[in-house]
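Colleague: With the input below, show me the fold.
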Amino acid sequence: MQSLQNLAQLASVDRELFETRIHYMLDLCSQGNIDGIIGYFSEDVSYQMIGNWSMFPYAGPVRGKPAVKLAFAGIFTHFQSLGSTVHDIVIDGDRVAVRRTTILRHFGTGRSDGVAVVDFVRFRDGLVAELTEVLDSLAIARLEEG
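Modeller: Below you'll find the predicted structure:
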């Protein structure tokens, strides 16, 4: 049986691991490194983007590394991440919520601006098992306006 102190130490290690992985994945997004990002995902990862995405075919939900990689490739074809500022990270067990602003540049219009994003992540065995992103749809639409 684990003591409360040992359990607290284990939870602290997981928290640090999760927070570190979130920052690594955001850095990889800014580098356009899809394979690096996917390396932090479980084989059966579930991904969904929530927002007004009628004009954007990669919203999901999709399941499995190959499908998520394809969705990310579609997104990265239209947008470049120029970096993210993390405002809040809330960790509860294996679940993480991240509130951030990401500077996105739309390749077609050349426009760039900050887009508010909230990520809901569930980890399993240190890897992302579920990722749901909620994006500011109006900000995306403004980037796409020609």
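Colleague: switch to C-alpha atoms for all contacts and neighbour counts from now on
Modeller: OK.
Colleague: Grab the longest helix from this protein for me.
Modeller: Longest helix in the chain, counting residues (DSSP state H): helix 4-31.
Colleague: How many residues are close by Phe120?
Modeller: For Phe120, the count of nearby residues is 18 (other C-alpha atoms under 10 Å).
Colleague: Report the contact partners of it.
Modeller: 95-98, 130-133 (C-alpha atoms under 8 Å, 6 or more residues apart in numbering).
Colleague: Quick check: chain neighbours aside, which residue is closest to it?
Modeller: Closest residue to Phe120 apart from its sequence neighbours, by C-alpha to C-alpha, 6 or more residues apart in numbering: Ala97 at 4.6 Å.
Colleague: next up, for comparison:
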Amino acid sequence: MANQDVRTLVRDMYSAYEARDFSRVGDLIHDDVDWIIYGPKEVFPFVGPRQGKAAVLAALKDIATDYELNRYTPEITLVDGDRAAVMSDVSFTQKSSGRKLRFRLVNFLRFKDGRIVEFREFANTFDLVAQALGRELQV
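Modeller: So this is what the prediction gives:
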């Protein structure tokens, strides 16, 4: 896959996700996707591994149920062949508490047949947990 093709797919994916257009998001996810969002499941039940498009879309809809997306802005995108790395500035509002969560995260994606076949998401989960719980964590 050409770098420009992957860059276009990445742009389409993040645009669809920010618009909460899960139909378009689904079109960009491979049926056999291997997807992991790293984080503590006790605080964020939607994190962890997901296998297959249906499981990923269910997790994304769970996020949308619990969090209102305020902003999802990709700041840096690096592409190499069929792979991309994206750092984004993100802001959500936790619907249950009204707390605003702002953080940066990094995604690593691999594409096959024009769709995401592998996805990994990393964030500073210590900071994110503190924001979600509404208090600084004592360590």
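Colleague: Could you dump the contacts of Phe120 of the first structure into CSV with secondary structure, neighbour count and distance to Gln80 of the first structure added?
Modeller: Shown next, in CSV, are the contacts of Phe120 of the first structure (DSSP: H, G, I helix; E, B strand; the rest coil; neighbours: other C-alpha atoms under 10 Å; distance: C-alpha to C-alpha, whole Å):
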residue, secondary structure, neighbour count, distance to Gln80 of the first structure
Arg95, strand, 16, 27
Val96, strand, 19, 24
Ala97, strand, 19, 23
Val98, strand, 19, 20
Glu130, strand, 19, 23
Leu131, strand, 19, 19
Thr132, strand, 19, 19
Glu133, strand, 17, 16
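Colleague: returning to what we had before: the residue nearest to Phe120 of the first structure and Ile34 of the first structure: what is the separation?
Modeller: Between Ala97 of the first structure and Ile34 of the first structure the computed distance is 21 Å (C-alpha to C-alpha, to the nearest Å).
Colleague: my guess is Ser96 of the second structure contacts Glu68, does it?
Modeller: No: at 10.3 Å, Ser96 of the second structure does not count as touching Glu68 under the criterion of C-alpha atoms under 8 Å.
Colleague: So for these two, which sits in the more crowded spot?
Modeller: Legend: neighbour count by other C-alpha under 10 Å for Ser96 of the second structure and Glu68, higher for Glu68 (16 against 9).
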